[in-house]
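Asker: Could you work out the structure for the sequence below:
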Amino acid sequence: MSHDLTKFIHKHPGGQDFILLAAGKDVTKIFEAYHGQKQHHNLQIFRMGLLAGQDVPSFPPPDNFSLTLKRRVNDHFRLLKADPKQSPGTRRRYFLTALGIWILYGLQGYCLTAVHDGSHGAIGRNPVLWKLLLMGHDFFVGTSSTLWTYQHVMSHHVFTNVDGFDADIETSEVEFRRIKESQKYFCFYQLQSIYSPLLYVLLGCTVRIEDLLYYFTSRRGPLKVNPFTFQQNIIFWGGKLFFLMTRIFLPLFWGVPLSRVISAFFVADFTLSIILALIFQATHVVDVAAFPQVNSKTGNIDVDWARLQVETAQDYGHDQPLTTFFSGSLNYQVVHHLFPYVAQEHLPAVAKIVRQTAKEYGVKYEIKDNLWAAIGGHIGLLKLLGTPPHSD
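Answerer: The predicted structure follows:
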């Protein structure tokens, strides 16, 4: 079903940015994840008609697990008279993280909390706040928040671990590692469980270079990138200029030796990169996670979307407040994927509902004891797919 939101875009409570990103795309599951029946009813006013054909797979209608889980979580917040998007504790975390940026020159906390929450509108109900948080990705990290939103929200969160549609597991013909069965095998993959984690230090530099490629080709993995607005262009190029000025040129101008500037840059960047890479890889690219296939006959996905979110990820360290704090609540990855609009502070309570409902409906919900066990699952997958095929 297609809808014309031209007259509504400036009235959208979530701001116009998300609608502009979604223009011309099938965002059915994103809409359902963030909205309820009232918004679904209101959307029908703007209905244009049915589209012929499709460029991405569709999912079957929500099953009893999905419907029951959503109802129970909604009831949870209604009984508590709590707003799932409001979280004073998370705002305090933002402040402490921002303070840490200036004191320690470290950015991992910002990426794991503010940027991530901003991309989902998962803190407060003010789109201006979300945009400001996201802009930190451009100005403090040097990577595009617009392209990140395409990758993370519109690709990864919809088609989690689905080969060909999840930008997070997109691979070229020859990669430094093998993370899915569809990739061609090369003999050097036998050592990938050893060298891959070491190469994760290059994540930040790689993403900044890829930003330019995606910007000029108007593609982000499997998704077509809509033309950047004037504001998005200012943020994209202004962010990269600000990043280079503050990280490289200003220190040189102030008389800091070039060797110290370069070494400080790479130490900070390598540290940020490996922390982010391991935390994200330990949730989806693991040996217990499913990698669903598109039905070759129908072109669609046969698994209910909510079930897919539970079975393509793993949680860890649910009873470890420090793990939750330093991972930006990404240790509740399954819960976050099911309810991306819910603020971090509420995820532990929602996790109990998810766990009980998954048990009732026979849905596999994997929870590791701690981060190290979760990382072990990632290393396990690298070892498994690094083994030569048909070797006995």
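
Asker: From now on I want contacts and neighbour counts done on CA atoms only, so please keep to that.
Answerer: Will do.

Asker: what's the span of stretch 109-127, first residue to last?
Answerer: With CA to CA, to the nearest Å as the measure, the ends of stretch 109-127 fall 21 Å from one another.

Asker: Likewise for stretch 309-328?
Answerer: End-to-end distance (CA to CA), stretch 309-328: 19 Å.

Asker: I'd like the distance between the nearest residue to Gln293 once chain neighbours are set aside and Tyr34.
Answerer: The shortest distance from Gln293 to any non-neighbouring residue, by CA to CA, 6 or more residues apart in numbering, is to Val162 (6.2 Å). Val162 sits 21 Å away from Tyr34, going by CA to CA.

Asker: Between these two, point out the one with more neighbours.
Answerer: Shown here are Val162 and Tyr34; by other CA atoms under 10 Å, Val162 has more neighbours (23 against 16).

Asker: List the residues that contact the more buried one.
Answerer: For Val162, the contact set (CA atoms under 8 Å, 6 or more residues apart in numbering) comprises Phe291, Pro292, Gln293, Val294.

Asker: just Ala282 next, same as before
Answerer: So Ala282 contacts Gln314, Leu371, Ala374, Ile375, Gly376, Gly377, His378 (CA under 8 Å, 6+ apart).

Asker: let's see it at 6 Å
Answerer: Ala374, Ile375, His378 (CA atoms under 6 Å, 6 or more residues apart in numbering).

Asker: quick check, the second one in a helix?
Answerer: This points to Ile375. Yes - the assignment for Ile375 by DSSP: H, G, I helix; E, B strand; the rest coil puts it in a helix.

Asker: Let's compare: structure for the following, please.
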Amino acid sequence: MVIETWKQSGIATKFPTYRNSKLITTKGWLLGKQKDDEAEGLWRIYDGIYDFTEFINKHPGGEFWLIESKGTDITEAFEAHHISKGPHKLLQKYKVRDAKKPRIYTLTLHEDGFYKTLRERVRETLKTIDTTPKKKSDLIHLSLFVSIFIFAVLSARLNSILCLALAGTALCWTTIVAHNYFHRRDNWRMYTFNMSMMNFCSWRISHALSHHIYPNSYLDLELSMFEPFVCWIPNPYIKSKMMRYLSIITEPLTYCIAFPLQKATRIIYSLRYNNIMYWHDILSLSIPLAIFLFSDLSLLLSLRQWIFITMIASFAFCVIGLNAAHHDPEIYHEGDAAREDRDWGLFQVDTIIDRGDLKGSQFLVLTHFGDHILHHLFPTLDHGILPQLYPVLYETLDQFKGKLRECNHLEHMLGQHMQLLRTTPNTKPQGS
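Answerer: This next block holds a predicted model:
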């Protein structure tokens, strides 16, 4: 009976089908969600079934979101990605019928609840904010993107370890900043994410539709993909003592190969099952091509140089990303006691401790996943304008007994490793 308890999700009435697969992929996650979500082969929002087939080509955010999410419950994703009232008014036009079965998700989005109250206040605030920081975000992104090639070529021409490290750092930061753009409608900047060997289409699923909507739960792909090498869920039945301590040793290696491992996983899935590769998967090859064309290195040595740069970037990305906000013994993880108020927005707050040491620097916020709570609540907004939303966030948190928690990067790293060792669920709910 105890083990069966761990087969239940804290935010859903079903244990996710995809987690029973030997090879965890974004495609497997979507297929599992289609089986679990009671969306009847179309799109489900709350207790309604909608047919957006005719709207796919008209969707302002791009076709991808609707094509990939067909057959699933998109309630939380729909609410989080549409701040304005326009999309909500369009829904009735595409409604087919009421759903035959109740939703499997237990989180709520009541009109008078935390998230919708906050979103209404944010909607009003956006009418008067300064939008010029968006241009600064664009400039930071472009500068980092160009610097990848500059330092990559210099590392080869000068045989410089320093330039090699700077190229890896620039690649890491470009990847993180590009994440600022793929939550939105289609744009050219999202393609720069692919310089990392990862793919923004895959990450729109694993990050935007999975992790952002269901953080630290069984439905969070960004937890599942690291298992069994790294496991943050405090489950004594799947996290043995050896796994707990061994994960600390295997961490550096896992960090170094995270980028190429995601590419390899997608290639293997494409060969064994269905193709999930895209033409823009080849964009990362522009780095070794630039090294080959503008240095004296052979093609083979140019590829080796690129691999070193990618491994540096991968390691730095994981050090930043996995210690950015979500893992600490005080943060809610699957199996912990949940707060009584099941509001989706409060759930987001409970799964995050922000990096307080990044505030005040738009560059650091962009390159280190800063202002994380606001980004999770309103992912389509540019990071540059998020700081202007803190007054209404604090106001709404006070009203609904939520709390914005902060710490520095070192404290996050220590907390993340403590979470790797934790096997006992927290019995005290967040906000109690």
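
Asker: Highest neighbour count among the contacts of Ala282 of the first structure?
Answerer: Result: Ala374 is most packed of these (other CA under 10 Å), 29 neighbours.

Asker: nearest residue to the residue of the second structure positioned farthest from its centre other than its sequence neighbours?
Answerer: Relative to the centre of the second structure, the most outlying C-alpha is that of Asp296, 38.9 Å out, by CA atoms, centre = their mean. Take Asp296 of the second structure and drop its neighbours on the chain: the residue closest to it by CA to CA, 6+ apart is Arg157, 6.9 Å away.

Asker: Identify the residue of the first structure aligned to Pro228 of the second structure.
Answerer: Matched to the first structure by TM-score structural alignment, Pro228 of the second structure sits across from Glu175.

Asker: so how far is Phe188 of the first structure from that match?
Answerer: For Glu175 of the first structure, the distance to Phe188 of the first structure - CA to CA - is 10 Å.

Asker: Same question for Arg208 of the first structure.
Answerer: From Arg208 of the first structure to Phe188 of the first structure the distance is 27 Å (CA to CA).

Asker: Of the two, which one has the most company?
Answerer: Neighbour count, other CA under 10 Å: between Arg208 of the first structure and Phe188, Arg208 has more, with 16 against 13.

Asker: mind listing what that one touches?
Answerer: The contact partners of Arg208 of the first structure, taken as CA under 6 Å, 6+ apart, are Thr143.

Asker: let's go with 7 Å and repeat that
Answerer: Gly142, Thr143 (CA atoms under 7 Å, 6 or more residues apart in numbering).

Asker: same question, Leu171 of the second structure
Answerer: Taking CA under 7 Å, 6+ apart as the test, what Leu171 of the second structure contacts is Ile148, Ser196, Ala313.

Asker: Please give me every residue in contact with the second one.
Answerer: Under the criterion of CA under 7 Å, 6+ apart, the neighbours of Ser196 of the second structure are Leu171, Thr175, Phe259, Ser284, Thr310.

Asker: name the helices or strands packed onto the helix or strand hosting Leu300 of the second structure?
Answerer: Taking DSSP states H and E as the criterion, Leu300 of the second structure maps to helix 299-321. On a contact count with 3 or more CA pairs under 7 Å, 6 or more residues apart in numbering; DSSP states H and E, helix 299-321 of the second structure meets helix 161-178, helix 241-272, helix 286-294.

Asker: looking at those helices, which is buried most?
Answerer: Comparing those by mean neighbour count (mean count of other CA atoms under 10 Å), helix 161-178 ranks first with a mean of 25.

Asker: Let me know the angle separating that helix from helix 286-294.
Answerer: Interaxial angle, helix 161-178 of the second structure versus helix 286-294 (axes from the mean of the first three to the mean of the last three CA atoms, to 10 degrees): 140 degrees.

Asker: Name the next helix or strand downstream of helix 161-178 of the second structure, please.
Answerer: Next along the chain from helix 161-178 of the second structure, counting by DSSP H and E, comes helix 200-203.

Asker: which residues of the first structure does that next one align to?
Answerer: Using TM-score structural alignment, helix 200-203 of the second structure pairs with 145-148 in the first structure.

Asker: how big's the offset between that stretch and the second structure?
Answerer: Compared with the second structure after fitting, stretch 145-148 of the first structure deviates on average by 1.5 Å (mean CA distance after the TM-score superposition for the first structure).

Asker: Go ahead and name everything in contact with that stretch.
Answerer: So stretch 145-148 of the first structure is contacted by Leu134, Met135, His137, Asp138, Arg220 (CA under 7 Å, 6+ apart).

Asker: Reformat those as CSV; add distance to Leu198 of the first structure and neighbour count.
Answerer: Converted to CSV, the contacts of stretch 145-148 of the first structure look like this (distance: CA to CA, whole Å; neighbours: other CA atoms under 10 Å):
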residue, distance to Leu198 of the first structure, neighbour count
Leu134, 28, 26
Met135, 29, 24
His137, 24, 26
Asp138, 25, 25
Arg220, 25, 21
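
Asker: What are the boundaries of the strands in the stretch 1-150 of the second structure?
Answerer: 43-45, 48-50, 95-98 (DSSP state E, counting those that start in this stretch).
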